[in-house]
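Asker: Sequence and predicted structure, then a few things I'm wondering about:
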Amino acid sequence: MITSVTLRAAATATAPALVLRPWCADDVVALVEASPDPGLRSEDDGLRWVRAQERGWAAGVRFGFAVLEPGPGPSSPARLVGNVVLKEVAPGKAAAEVGYWTAAEARGRGVAPRALEALTTWSLDAFRADGLERLELLHQVDNPASCRVAAKCGYAYDRTLACAPPAFPLDGHLHVRRAAS
């Protein structure tokens, strides 16, 4: 059973390296400030969400990572710039789903593709022996940025899925990345 792991995504010419680590209670304030989720608007909401991430790790079915970049100075704390998650993992199940978001002030710096690539590589390596063969990325059709992230990370467009209100009010795209043979 995996209890914790830290992943790294390399720096680029225009952006610092990223560290991906499991969410913890110390992240709540930054989470509430950065999250695009309207359901995360208070510290109580944020703490409930973080605790759910911790339960997912403990159960071995959901692996959420806070995506951090170094602060501007050598003694500055790291800044929360996003989230990536591997979900619906189960022994013997061939597919799992990935998801992500990037804080508004960090968009356009390659945070999502670098973090997703780190998560993808780790996921396919860590769970291959359990039967994981492919990762699925889903997003609404009105999100072309997610199509670009998927393409950058080798997730091929598979098909358009019909909407399923209220949870999914618009049609969605399914992108798939398969483990290398």
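Answerer: Everything's here; your move.
Asker: drop to CA atoms for contacts and neighbour counts, all remaining ones
Answerer: OK.
Asker: State the distance from residue 139 to residue 70.
Answerer: Noted for residue 139: a distance of 29 Å to residue 70, by CA to CA, to the nearest Å.
Asker: let me redo that: residue 106
Answerer: 12 Å.
Asker: now swap in residue 53 and tell me
Answerer: 23 Å.
Asker: do residue 165 as well
Answerer: 39 Å.
Asker: What lies in contact with stretch 83-97?
Answerer: If you take CA atoms under 8 Å, 6 or more residues apart in numbering as the criterion, stretch 83-97 is touched by 60-67, 98-102, 115-116, 119, 123, 130-138.
Asker: before we go on, here's another structure to hold up against the first:
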Amino acid sequence: MTVTLRVEATATAGGLVLRPWLPDDADAVIEAYSDPDIARWTTSPMKTSEDALRWLERQWEGGETGKQFSFAVCEAQLDGGYGTLLCDVSLRWGDDGREIGEVGYWTLAHARGQGVAPRALEALSTWAFDAFAGDGLRRLQLIHQIDNLASCRVAEETGYRLDRILPAYPPYPRDGHVHVRDAV
């Protein structure tokens, strides 16, 4: 399933386009994973074009199999196209069906503090509840390490309430927060 989502501009922020990842995005993926503020929270180092291509292939495969939907979030252009890459948002499913999905994201350094992640996550969450209601989707969860305060703020801003503390478990060295948002 190929999906593109659009988020309208607001008085203080431009519009966004959530689009499938493209081969030309490889350099931006390397840039993202080279950022210490992203690398700190990930378990997969990304240093080469081959690493980035493998990452992109996993995103495409997830969309083809329906196990994961990953979007490159870009600035919307007036002509309906898209501009600079800002963020990644994704929805993935476990092996136990589609009642509960997990969302995740990262934001490039130049886009932080502009409300990009909350707006993109809101668009993804709304789309997921609409698109997968017939599959029984009843809850989305967002998991982050306990000291990732930015992710905690994004979760709260987008209606994900703190549900529980997740004990540290390799490869994650610290406890985590599980935030949840239920279907309305």
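Answerer: Received it, and whenever you're ready, just let me know what you need. Since the model is a prediction, treat every value here as computed from it, not as a measurement.
Asker: What TM-score do the two superposed chains give?
Answerer: Overlay of the two chains. TM-score (TM-score structural alignment, normalised by the length of the first structure): 0.89; 175 aligned residues with a CA RMSD of 2.0 Å.
Asker: follow-up on the earlier one: if you count surrounding residues, which of residue 139 and residue 70 of the first structure has more?
Answerer: residue 139 (21 against 16; other CA atoms under 10 Å).
Asker: Matching that one against the second structure, which residue comes up?
Answerer: Matched to the second structure by TM-score structural alignment, residue 139 of the first structure sits across from residue 144.
Asker: Likewise for residue 157 of the first structure?
Answerer: Under the alignment (TM-score structural alignment), residue 157 of the first structure pairs with residue 162 of the second structure.
Asker: Which residues are in contact with that match?
Answerer: So residue 162 of the second structure contacts 156, 177-180 (CA under 8 Å, 6+ apart).
Asker: Let's see that with 6 Å instead.
Answerer: residue 179 (CA atoms under 6 Å, 6 or more residues apart in numbering).
Asker: Could you look up the SS state of the match of residue 139 of the first structure?
Answerer: strand (DSSP: H, G, I helix; E, B strand; the rest coil).
Asker: Any figure for the gap between it and residue 11 of the second structure?
Answerer: Counting by CA to CA, the gap from residue 144 of the second structure to residue 11 of the second structure is 30 Å.
Asker: any residues touching stretch 158-175 of the first structure, and which ones?
Answerer: By CA under 6 Å, 6+ apart, the list of residues contacting stretch 158-175 of the first structure reads 136-141, 155-157.
Asker: Check stretch 4-13 of the first structure too.
Answerer: Taking CA under 6 Å, 6+ apart as the rule, stretch 4-13 of the first structure contacts 17-21, 114, 118.
Asker: Where does that stretch end up in the second structure?
Answerer: The alignment places stretch 4-13 of the first structure over residues 2-11 of the second structure (TM-score structural alignment).
Asker: how long is the matching stretch end to end?
Answerer: Span of stretch 2-11 of the second structure from end to end, CA to CA: 30 Å.
Asker: Also stretch 19-28 of the second structure?
Answerer: 14 Å.
Asker: mind checking how far that stretch is from the chain centre?
Answerer: 14 Å (CA atoms, centre = their mean, to the nearest Å).
Asker: Superposed on the first structure, what's the mean shift for the helix or strand harbouring residue 92 of the second structure?
Answerer: Per DSSP states H and E: residue 92 of the second structure is located in strand 82-93. Taken against the first structure, strand 82-93 of the second structure registers an average deviation of 1.0 Å after superposition, with mean CA distance after the TM-score superposition for the first structure.
Asker: buried ones in that strand?
Answerer: By neighbour count on 16 or more other CA atoms under 10 Å, the buried set for strand 82-93 of the second structure is 82, 85-93.
Asker: Next, format those residues as TSV and append distance to residue 51 of the second structure.
Answerer: TSV is the format used below for the buried residues of strand 82-93 of the second structure (distance: CA to CA, whole Å):
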residue	distance to residue 51 of the second structure
82	25
85	19
86	20
87	18
88	17
89	19
90	19
91	21
92	21
93	23
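Asker: Pick the one among those closest to residue 27 of the second structure.
Answerer: residue 85 (10.6 Å; CA to CA).
Asker: That's all I had, so thanks and see you.
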